[in-house]
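Trainee: Predicted model, plus sequence, below.
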Amino acid sequence: MDRDWGEPLDLDAVARHAGYSRFHFVRAFKAAYGEPPGQYLSRRRIERAQELLRTADLSVTEICGLVGFSSLGTFSTRFKQLTGLTPTEYRARHVGRGAALIPGCFALLYAGGFPGRPPGGGKPDTRERNSGSPSAPRTSRTSSWP
């Protein structure tokens, strides 16, 4: 969850990845971290949003999507619950207290690329060679994470 916090995560898939049933995973996670997995993930996403609001020249909507929220309303509500400020209020209070804002295009590339494009902005490289031979067939990559 810490590695893929910006991606949509399915609780059942995360529990399977950990080797637990969904319900046992939730109980074990809460016992270890003091909060359910959904709250933990939401908090981690808001922490990352706080950093982006302080440092990147991106709109609140862009930051909302980058940190893994699909709804601007949900993002804003959860942000205010955790920080006491709306994202816009938070930015106004904290921007300008450090270095200049990172241009949005650089922040988007660093955060995982533009929507619909792979990091780095190039064409997706979804295949890799089975061996070093130029005539070797290509196979699709698969991720170990669900």
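Mentor: Great, that's in hand.
Trainee: switch to C-alpha atoms for all contacts and neighbour counts from now on
Mentor: OK.
Trainee: correct me, but Cys64 touches Ala49?
Mentor: Yes: at 7.3 Å, Cys64 counts as touching Ala49 under the criterion of C-alpha atoms under 8 Å.
Trainee: Quick one: end-to-end distance for stretch 52-59.
Mentor: End-to-end distance of stretch 52-59: 10 Å, with C-alpha to C-alpha, to the nearest Å as the criterion.
Trainee: buried ones in it?
Mentor: By neighbour count with 16 or more other C-alpha atoms under 10 Å, stretch 52-59 contains the buried residues 52-58.
Trainee: how deep is Glu62 tucked in, by neighbour count?
Mentor: By other C-alpha atoms under 10 Å, 14 other residues sit near Glu62.
Trainee: structure B:
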Amino acid sequence: MSRAVEESNRRMLRARDAMDRAYTEPLDIPALARIAHVSPAHFIRTFRATFGETPHRYLQRRRVERAMFLLRETDKSVTEVCMTVGFSSLGTFSRTFHAILGESPTAYRKRAVPSVVPNCFGMAYMRPASFPEGGP
């Protein structure tokens, strides 16, 4: 791996880490691009080439992962979970959740069983896949 590619990957990891820390906040591509020291358009292209999905899809998947945990482990309503993980619309949350997992948040909650294994193992096992091509 060349030094330039390695440096680019580090920059993308810094931006992805920032997204992981602030996943409940609105996605701000220009701010993330500044963290990676590239233009917004180059950031989107490079992020996708590095991680296999756009920054927007990555953020949605992270939010759904957190929502899965909250639906399984808390008594919060679906609307409360939606707002807690950073979605501003219940409709968008439900549509995105269904696109990633193939079922509604309510159906997931009914089927899900609270974790009895350490959270890190459960998160790795339960991690949803990225959207298929042509998805939201």
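Mentor: Nice, I can see it. Predicted model only: the values in this text are computed from it and were never measured.
Trainee: Tell me which two of the buried residues of stretch 52-59 of the first structure sit farthest apart.
Mentor: Arg54 and Leu58 (10.0 Å; C-alpha to C-alpha).
Trainee: quick one on the thing from earlier: in CSV, list the buried residues of stretch 52-59 of the first structure along with secondary structure and distance to Ala13 of the first structure.
Mentor: Output for those, formatted as CSV (DSSP: H, G, I helix; E, B strand; the rest coil; distance: C-alpha to C-alpha, whole Å):
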residue, secondary structure, distance to Ala13 of the first structure
Leu52, helix, 28
Leu53, helix, 30
Arg54, helix, 33
Thr55, helix, 33
Ala56, strand, 32
Asp57, strand, 34
Leu58, coil, 31
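Trainee: Distance to Tyr110 of the first structure for those - can I get that in JSON lines?
Mentor: Converted to JSON lines, the buried residues of stretch 52-59 of the first structure look like this (distance: C-alpha to C-alpha, whole Å):
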{"residue": "Leu52", "distance to Tyr110 of the first structure": "11"}
{"residue": "Leu53", "distance to Tyr110 of the first structure": "15"}
{"residue": "Arg54", "distance to Tyr110 of the first structure": "15"}
{"residue": "Thr55", "distance to Tyr110 of the first structure": "13"}
{"residue": "Ala56", "distance to Tyr110 of the first structure": "11"}
{"residue": "Asp57", "distance to Tyr110 of the first structure": "13"}
{"residue": "Leu58", "distance to Tyr110 of the first structure": "12"}
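Trainee: And these, which is closest to Thr83 of the first structure?
Mentor: Nearest to Thr83 of the first structure among the buried residues of stretch 52-59 of the first structure: Leu53, at 12.6 Å, using C-alpha to C-alpha.
Trainee: Could you tell me where stretch 91-110 of the second structure falls in the first structure?
Mentor: Matched against the first structure by TM-score structural alignment, stretch 91-110 of the second structure falls on residues 73-92.
Trainee: what ranges do the strands span in the first structure?
Mentor: All strands of the first structure, identified by DSSP state E, fall at 56-57, 102-103, 127-129, 138-140.
Trainee: Identify whichever of those lies nearest to Glu89 of the first structure.
Mentor: Of the strands of the first structure, nearest to Glu89 of the first structure by C-alpha to C-alpha is strand 56-57, at 14.9 Å.
Trainee: against the second structure, where does that closest one fall?
Mentor: So strand 56-57 of the first structure sits over residues 74-75 in the second structure, by TM-score structural alignment.
Trainee: Tell me the gap between that stretch and the middle of its chain.
Mentor: Its chain's C-alpha centre and that of stretch 74-75 of the second structure lie 21 Å apart, by C-alpha atoms, centre = their mean, to the nearest Å.
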